[in-house]
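Trainee: Task: produce atomic coordinates for the following.
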Amino acid sequence: MSQFNPQDQQVPNSLHQKLVQPNGRFNYIFLAKKAFRVLRQTFWPLFQACLALFFIVLGGALLLVNVFPVAVLTQMPPQQQVIIDIVSVLIFAPLTTGLSMMGINAIRGNVVNSGHVLHYFPMVLVLALAQLLISVMTQVGFTLLVIPGLYILMATTFTLPLIADKQLGILAALKLSVSVVNKHLLSFVVLFTVFLLLFLISMVSFGIALLVVMPFYFVVMGIVYSALFDNDPSHESVSKSQELVFDA
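Mentor: Here you go, the predicted structure:
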């Protein structure tokens, strides 16, 4: 696959003005309309990337069941469980980052294709470390109470895209993600509640509906990311990464 540098297109400040209302809350009507408009143009590559992720998850689950009987899986020693968790993070951290960046680049006007989901594997170590840190924090939150775990999961949602897009360090990306989410906390609570319900409804279809919900999710989060982080004067000190895009 050949590599090239896409045109670095900036998102106008008007995107922030249209999404974030004077009271600081999101304009959900604008968000939904723009998401559906962008999704019509980019659904196929996002669908293919989500389908690849779906089959990787399914294949990994089938492999585990074939290698380890169900009885062994339920009583697996912590050491083996840790190894499986680490391997999973090494695979899925760059893939989910790739999907997030596909949504972000679609909003920026850059051409995306399904091969872009593989773009961030060269950053696998830093992305995996960040994901492991988030996972530990989330598990601690769920151990204390459910709400702290859900909050951590929501507040850290932009950490991996910020590392990939802005080339921030793990702690800097984590801090910036939490700071921005806290600034619009109520809007994010509403947004994540809607997607949680959509994901739960998708389970009724044995996960098949996720292939539609997931592209929509990454486009919506791409809009929110671009509105909150692109061309924002408060983030001028953060340098843009030079993105390499793969031709599939």
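
Trainee: Please make it C-alpha for all contacts and neighbour counts, starting now.
Mentor: Will do.

Trainee: Quick check: what element follows the helix or strand residue 61 falls within along the chain?
Mentor: Residue 61 belongs to helix 28-67 when elements are defined using DSSP states H and E. Note on helix 28-67: by DSSP H and E, the next helix or strand toward the C-terminus is helix 70-74.

Trainee: show me the contacts for the residue nearest to the spatial centre of the chain.
Mentor: Closest to where the C-alpha atoms of the chain average out (Cα atoms, centre = their mean) is residue 100, at 4.4 Å. Going by Cα atoms under 8 Å, 6 or more residues apart in numbering, residue 100 touches 161, 218, 221-222.

Trainee: Which stretches in this structure count as strands?
Mentor: Using DSSP state E, the strands assigned to the chain run over residues 3-4, 245-246.

Trainee: Switch those over to TSV; also include mean neighbour count and distance to residue 44.
Mentor: Output for these, formatted as TSV (neighbours: other Cα atoms under 10 Å; distance: least, Cα to Cα, whole Å):
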stretch	mean neighbour count	distance to residue 44
strand 3-4	11	21
strand 245-246	20	17
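
Trainee: Same question for stretch 80-91: list its buried residues.
Mentor: 86, 89-91 (16 or more other Cα atoms under 10 Å).

Trainee: which of those lies closest to residue 134?
Mentor: residue 89 (11.0 Å; Cα to Cα).

Trainee: That closest one contacts residue 130, correct?
Mentor: No. With contact defined as Cα atoms under 8 Å, residue 89 does not reach residue 130; the gap is 9.7 Å.

Trainee: circling back: so can I have a markdown table of the strands of the chain showing distance to residue 120?
Mentor: Shown next, in a markdown table, are the strands of the chain (distance: least, Cα to Cα, whole Å):
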| stretch | distance to residue 120 |
| --- | --- |
| strand 3-4 | 13 |
| strand 245-246 | 10 |
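
Trainee: which stretch among these comes nearest residue 72?
Mentor: strand 245-246 (40.5 Å).

Trainee: show me where this structure has helices.
Mentor: 14-19, 28-67, 70-74, 78-108, 124-144, 146-155, 159-166, 170-183, 185-203, 210-229 (DSSP state H).

Trainee: Distance to residue 246 for these - can I get that in a markdown table?
Mentor: Formatted as a markdown table, the helices of the chain follow (distance: least, Cα to Cα, whole Å):
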| stretch | distance to residue 246 |
| --- | --- |
| helix 14-19 | 27 |
| helix 28-67 | 13 |
| helix 70-74 | 38 |
| helix 78-108 | 11 |
| helix 124-144 | 16 |
| helix 146-155 | 30 |
| helix 159-166 | 15 |
| helix 170-183 | 25 |
| helix 185-203 | 30 |
| helix 210-229 | 19 |
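
Trainee: To compare with the earlier structure, here is another sequence to fold:
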Amino acid sequence: MSENNTPPPENNHSSPNEPAAENGRFNGFNGGYDFDIKSILKRAHTLSSQNNWTLVLALACIWATTLAIYLVYIDAFGITDIALLITPESPLTQTQQVMIELTLTFALAPLWTGVNMLAINTMRDKSVPVFSIFQYFRLLPALALASICVDILFTFGFTLFFIPGFYIFAVTTFTLPLIADKKIRPLKAIMCSIKMSNVYIWKMLQLYLIFLAMLVVVFISFGIAYLWIGPLYFNAKAVLYQDLFCIDQSSESDESSIKNEGLFNA
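Mentor: As a prediction, the model looks like this:
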């Protein structure tokens, strides 16, 4: 709380665990957040002790949906040798590949949003069932548009080199939760995620490099380690999201607004 003696206006603050949707102020834009990677991972591990298997089941729903979409298209395209799909001689044409990718983007954007929000709600001490991930299909147009834009940026970044692609992946990480949680328009959500991430860019990249290194463990374990690393990743994102985008009652001077048209004017 502010240390001055002036009483705060009524209903001007929400609790620290609630999103800052009402007044649009975000805690992290002032650069004062203590981005302690060790602490973030420790808190994410604590969250995993509460929701690990719920997140695993949610991720399993995404894997099953992805597989189902591929099987539908494989049958529609008359492909008989599935093994060829993972070889350079893939029977899919470029048009067919684009169709599959677009379908996956539209179908999975709400589900990925649901997984993110499931972890965020755990951070807020709210118990939600695994099938809550399906409720975000009502936001399908906005989520799909944002996902397509991010995919285009990501693909463009990787055509240049690994580092630009990795940077885009890291800085757009909050886009979908911002749309679902703050009801922000897709392009504004992308810009907000990028601006916030850039404030702490070196720490952000370090954190994501740690998870990238963990993928080696996933591959070595034939995917078994993902049962732990997957939930830890989403819980770490939830910790960051809650810390950066939600009201901090001790920060009276942070007037950064998501609805500010000059979002990039720094």
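
Trainee: what's the TM between chain one and chain two?
Mentor: For these two chains in superposition, a TM-score of 0.81 is obtained (TM-score structural alignment, normalised by the length of the first structure); 227 aligned residues with a Cα RMSD of 2.8 Å.

Trainee: on that earlier part again, which helices and strands sit right next to the helix holding residue 61 of the first structure?
Mentor: Counting contacts by 3 or more Cα pairs under 8 Å, 6 or more residues apart in numbering; DSSP states H and E, helix 28-67 of the first structure packs against helix 14-19, helix 78-108, helix 210-229.

Trainee: Next, the buried residues of the first one.
Mentor: Taking 16+ other Cα under 10 Å as the basis for neighbour counts, the residues of helix 14-19 of the first structure that come out buried are 15-16, 19.

Trainee: any idea what residue 240 of the second structure aligns with in the first structure?
Mentor: In the first structure, the residue matched to residue 240 of the second structure (TM-score structural alignment) is residue 224.

Trainee: For its match, which residues are in contact?
Mentor: residue 19.

Trainee: Then the one 5 residues further on?
Mentor: Residue 229 of the first structure makes contacts with residue 235, as judged by Cα under 8 Å, 6+ apart.

Trainee: Now do the same for residue 39 of the second structure: its match in the first structure.
Mentor: Checking TM-score structural alignment: residue 39 of the second structure goes with residue 30.

Trainee: ok, for that match, nearest residue in space, not its chain neighbours?
Mentor: Spatial nearest neighbour of residue 30 of the first structure, excluding adjacent residues (Cα to Cα, 6 or more residues apart in numbering): residue 19 at 6.6 Å.

Trainee: From residue 157 of the first structure, how far off is the one you found?
Mentor: 18 Å (Cα to Cα, to the nearest Å).

Trainee: swap in residue 180 of the first structure?
Mentor: 10 Å.

Trainee: hmm, back to that, ok, the residue nearest to residue 30 of the first structure touching residue 26?
Mentor: Yes. Counting by Cα under 8 Å, residue 19 of the first structure does reach residue 26; the two are 5.4 Å apart.

Trainee: what do we get in the second structure for residue 215 of the first structure?
Mentor: Residue 215 of the first structure maps onto residue 231 in the second structure, by TM-score structural alignment.

Trainee: can you check residue 173 of the first structure too?
Mentor: Aligned partner of residue 173 of the first structure by TM-score structural alignment: residue 189.

Trainee: Hmm, that match is touching residue 175, no?
Mentor: Yes. Residue 189 of the second structure is in contact with residue 175 according to Cα under 8 Å; the separation is 5.1 Å.

Trainee: And for the nearest residue to residue 138 of the first structure once chain neighbours are set aside, the neighbour number?
Mentor: Excluding the flanking residues, the one nearest residue 138 of the first structure by Cα to Cα, 6+ apart is residue 149, at 4.8 Å. Neighbour count for residue 149 of the first structure, taken as other Cα atoms under 10 Å: 20.

Trainee: Equivalent analysis for residue 144 of the first structure, please.
Mentor: 11.

Trainee: how close does the aligned partner of it in the second structure sit to residue 40 of the second structure?
Mentor: Correspondence of residue 144 of the first structure to the second structure, assessed by TM-score structural alignment: residue 160. In this view, residue 160 of the second structure and residue 40 of the second structure are 31 Å apart by Cα to Cα.

Trainee: again, but for residue 115 of the second structure
Mentor: Taking Cα to Cα, one finds residue 115 of the second structure at 18 Å from residue 40 of the second structure.

Trainee: For these two, work out which one has more neighbours and name it.
Mentor: Comparing residue 115 of the second structure with residue 40 by neighbour count (other Cα under 10 Å), the higher total belongs to residue 115, at 27 against 19.

Trainee: who are the neighbours in contact with that one?
Mentor: 55, 58-59, 133, 234 are the contacts of residue 115 of the second structure under Cα under 8 Å, 6+ apart.

Trainee: at 10 Å instead, please
Mentor: Shown in contact with residue 115 of the second structure (Cα atoms under 10 Å, 6 or more residues apart in numbering): 54-59, 62, 121, 130-134, 177, 231, 234-235.

Trainee: which neighbours do residue 189 and residue 175 of the second structure share?
Mentor: In contact with both residue 189 of the second structure and residue 175: residue 146, using Cα under 10 Å, 6+ apart.

Trainee: returning to that earlier point: surely the residue nearest to residue 30 of the first structure and residue 29 touch.
Mentor: Yes. With contact defined as Cα atoms under 10 Å, residue 19 of the first structure reaches residue 29; the gap is 9.0 Å.

Trainee: and the equivalent of residue 58 of the second structure over in the first structure, what is it in contact with?
Mentor: Residue pairing (TM-score structural alignment): residue 58 of the second structure is matched to residue 49 of the first structure. Residues counted as contacts of residue 49 of the first structure (Cα under 10 Å, 6+ apart) are 43, 95-96, 98-99, 102, 113-118, 211, 214-215.

Trainee: again, only using 7 Å
Mentor: Applying Cα atoms under 7 Å, 6 or more residues apart in numbering, one finds that residue 49 of the first structure lies in contact with 114, 117.

Trainee: gap between it and residue 116 of the first structure?
Mentor: 8 Å.

Trainee: Over to residue 16 of the first structure?
Mentor: Using Cα to Cα, one obtains 26 Å as the distance from residue 16 of the first structure to residue 116 of the first structure.
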